[in-house]
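[1] A structural model of the following input is requested.
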Amino acid sequence: MDLSSATDELAAAVHSALTDHDGRQPLAGFLATAPRMDTALAAVRVLGCDALAPALVRGTPVAPAEGEAVREALRRLPVDGRHPVELRMVSAAVNDLTSSGPVPSRTVREAHAEWAERVDGGDWRALSLSAAWLAPMAWPATSTLLAPCAARWTREVGRGLTRALLRRDFAFAARLTRWAALARREGGDVGLDLPGAVEYVEWCGAGGPVTALHTAVSRHLLSSREAT
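    I've put the predicted structure just below:
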């Protein structure tokens, strides 16, 4: 199994657990049946925080076995200053989810400060692209530093999302709907019917399991906001 197939398989398992609400630990099941552990751990790396989505939705601690699997993925596939700041931010956020120390950690804060200096407040195209990279950490628990920024991005994210929809780039659009949903939770308005945009991406059915997972998370963020 190649990395793309493994990532799709894990994303589909996580998506199923989110939509079925059955309490499963999809990451543990995925790793238990993986034909190649190195490829499976690389898929965990690709999904980032989303590999632990069921715990994030429930607001419960990460299961010990899944936490160890994520830490092993981080150990085998480390990132450093040569990698894009977005990748370092997601990696640090994943590490924080499985850490017993104070969060946000120093690593998260340092990466965020570098990102803010480079990207925040810049051109809407660059900001939208960066936000799409950061989609796996678009959760309330892992975006405490970014959520206030997201409320300021509303116009930029809205423009990026509209452009992606017009270009039928549904994978990109799905990623941006997550930050748009977080911005909405912070009182921001991206200037379009966000639930309708999420439904449209789902209806078009493009992008595969990873895109479906992004829209499922967006739906969760929108519905949890309405419940508060």
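
[2] make it CA atoms for all contacts and neighbour counts henceforth
    Fine.

[3] To what extent is the closest residue to Glu68 other than its chain neighbours buried, counted in neighbours?
    In this structure, Glu68 finds its nearest non-sequential neighbour in Thr98, 7.9 Å apart by C-alpha to C-alpha, 6 or more residues apart in numbering. Counted with other C-alpha atoms under 10 Å, the neighbours of Thr98 add up to 19.

[4] here's the other one to compare against:
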Amino acid sequence: MTEQPGTSTRLAGAVQDLAFEVVSALRSGDHVGGVCGGAGIGHDDGLGLAAVRVLGSDVLLPSVLLGRPADDSDLTLFQQAVTVFPPGSDASAVSAWSHWAMTNTLLRLADTTDAVDTADAAGTMDTPDTADAFTRSALSPERAPGERPAGGGTEPATDWLDGAPWQTLGHQLAVLAALAVPGSGSGVARVAARRPLDVARGFVRAVRRRDWLQAAGTGRWLAVVDGVPDTLGLDAGLEFVAQMGAGDARVALHTHVAQALRARAGV
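    Modelled structure (predicted):
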């Protein structure tokens, strides 16, 4: 189906609103209510559900990083997004990994949150086809050579990323910045941990190209891997990216997480 005019713009705006609420929750530490409710996303909001899928596991990041139970409404919408937007047979590896991260986040929160039955949640939402199409597009950037899609309950493959040029590595890691959390243990995190110098090169390249979202995403990865060269000046770089990309809530989200993780580690 052809995407209706304005759908992509409205979805992008919904993603921005949702990211802003996540940043607000992380900064306050005692955010009242859920991030989805703060962004005006309700249970009959197909476009809002698509925004949850685009932002991915970062929707529940306050619970992951602050160790508090997830808001019931956030959890319900999150599980609906997991079910309604699974990666298709032709999905990119990025889409498969984003989906895996969301399901893995639900497992990580299982000890602190009573799970809502995913199958029941799926039946409560009728997602607009245009939002569905745009969401799949947003989660499926151009594939790198040799990239293979993966899905299901198992961890997707990383062979498409292992030998990628550093430029491609930086781009792909930035798209998957939601996986850059302490203790994730994912295959993507292991690839990043093996190539800190290449990730650093990707960060510098993104800054020089004034691609603030990519710079913020690679900067977030640099906050969770070892071996980052001191000469990079990551702290100053993150502050600069945050200032230059201040108009983008997703830039604010990634830079805030990176800065918080470095402060927590006493770097």
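
[5] re earlier: just tell me what the residue nearest to Glu68 of the first structure corresponds to in the second structure.
    Matched by TM-score structural alignment, Thr98 of the first structure corresponds to Leu106 in the second structure.

[6] Spell out for me which residue occupies the centre of the second structure.
    In the second structure, the residue lying closest to the centroid (C-alpha atoms, centre = their mean) is Ala178, at 3.1 Å.

[7] Give the equivalent position in the first structure for it.
    Aligned partner of Ala178 of the second structure by TM-score structural alignment: Pro136.

[8] Now do the same for Leu77 of the first structure: its match in the second structure.
    Using TM-score structural alignment as the criterion, Leu77 of the first structure maps onto Phe85 of the second structure.

[9] Contacts only, for that match.
    Listed by C-alpha atoms under 8 Å, 6 or more residues apart in numbering, the contact set of Phe85 of the second structure reads 53, 132, 136.

[10] OK, contacts around the residue nearest to the centre of the second structure?
    So Ala178 of the second structure contacts 56-58, 98, 101 (C-alpha under 8 Å, 6+ apart).

[11] Helices of the stretch 51-200 of the second structure, start to end?
    61-66, 72-84, 93-108, 118-122, 129-138, 159-162, 166-175, 187-194, 196-208 (DSSP state H, counting those that start in this stretch).

[12] For these, give me a markdown table that also has distance to Gly217 of the second structure.
    Formatted as a markdown table, the helices of the stretch 51-200 of the second structure follow (distance: least, C-alpha to C-alpha, whole Å):
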| stretch | distance to Gly217 of the second structure |
| --- | --- |
| helix 61-66 | 15 |
| helix 72-84 | 22 |
| helix 93-108 | 14 |
| helix 118-122 | 29 |
| helix 129-138 | 16 |
| helix 159-162 | 16 |
| helix 166-175 | 4 |
| helix 187-194 | 12 |
| helix 196-208 | 8 |
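
[13] And Thr255 of the second structure, how far from Asp162 of the second structure?
    Using C-alpha to C-alpha, to the nearest Å, Thr255 of the second structure is found at 25 Å from Asp162 of the second structure.

[14] Those two: who's more crowded?
    Applying other C-alpha under 10 Å to Thr255 of the second structure and Asp162 shows that Thr255 carries more neighbours, namely 31 against 16.

[15] and in the first structure, which of the contacts of Ala178 of the second structure remain?
    Among the contacts of Ala178 of the second structure, the contacts conserved in the first structure (both residues aligned by TM-score structural alignment, their matches' C-alpha atoms under 8 Å) are 56-58, 98.

[16] Start and end of stretch 115-131 of the first structure, how far apart?
    Distance across stretch 115-131 of the first structure, first residue to last, is 11 Å (C-alpha to C-alpha).

[17] ok, and for that stretch, which residues are buried?
    Neighbour-count burial for stretch 115-131 of the first structure, counted by 16 or more other C-alpha atoms under 10 Å, picks out 115, 119-120, 124, 126-131.

[18] Let me have those in a markdown table, adding distance to Asp189 of the first structure as columns.
    Formatted as a markdown table, these follow (distance: C-alpha to C-alpha, whole Å):
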| residue | distance to Asp189 of the first structure |
| --- | --- |
| Trp115 | 23 |
| Val119 | 21 |
| Asp120 | 18 |
| Trp124 | 15 |
| Ala126 | 20 |
| Leu127 | 17 |
| Ser128 | 15 |
| Leu129 | 19 |
| Ser130 | 19 |
| Ala131 | 16 |
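
[19] Check which element follows the longest helix along the second structure along the chain.
    Criterion DSSP state H: the longest helix present in the second structure is helix 7-28. Following helix 7-28 of the second structure in sequence order, the next helix or strand is helix 35-38 (DSSP states H and E).

[20] got the contact list for that following helix?
    Residues contacting helix 35-38 of the second structure (C-alpha under 8 Å, 6+ apart): 18, 21-22, 25, 42, 59, 73-74.

[21] Next: stretch 36-43 of the first structure.
    For stretch 36-43 of the first structure, contacts defined as C-alpha under 8 Å, 6+ apart pick out 1-4, 6-7, 10, 30-31, 34, 69-70, 72-73, 77.

[22] mind redoing it with 6 Å?
    The contact list for stretch 36-43 of the first structure (C-alpha atoms under 6 Å, 6 or more residues apart in numbering) reads 3, 6-7, 73.

[23] With stretch 184-195 of the first structure instead?
    151, 154-155, 158, 225.

[24] Not counting its neighbours along the chain, what's nearest the equivalent of Phe170 of the first structure over in the second structure?
    Matched across to the second structure, Phe170 of the first structure falls on Trp212, judged by TM-score structural alignment. Spatial nearest neighbour of Trp212 of the second structure, chain neighbours left out: Gly245 (5.4 Å); criterion: C-alpha to C-alpha, 6+ apart.

[25] Settle this for me: the one you found is touching Leu213, isn't it.
    No. Shown here, Gly245 of the second structure and Leu213 do not form a contact pair, counting by C-alpha atoms under 6 Å, at 7.3 Å.

[26] which neighbours do these two share?
    Val251.
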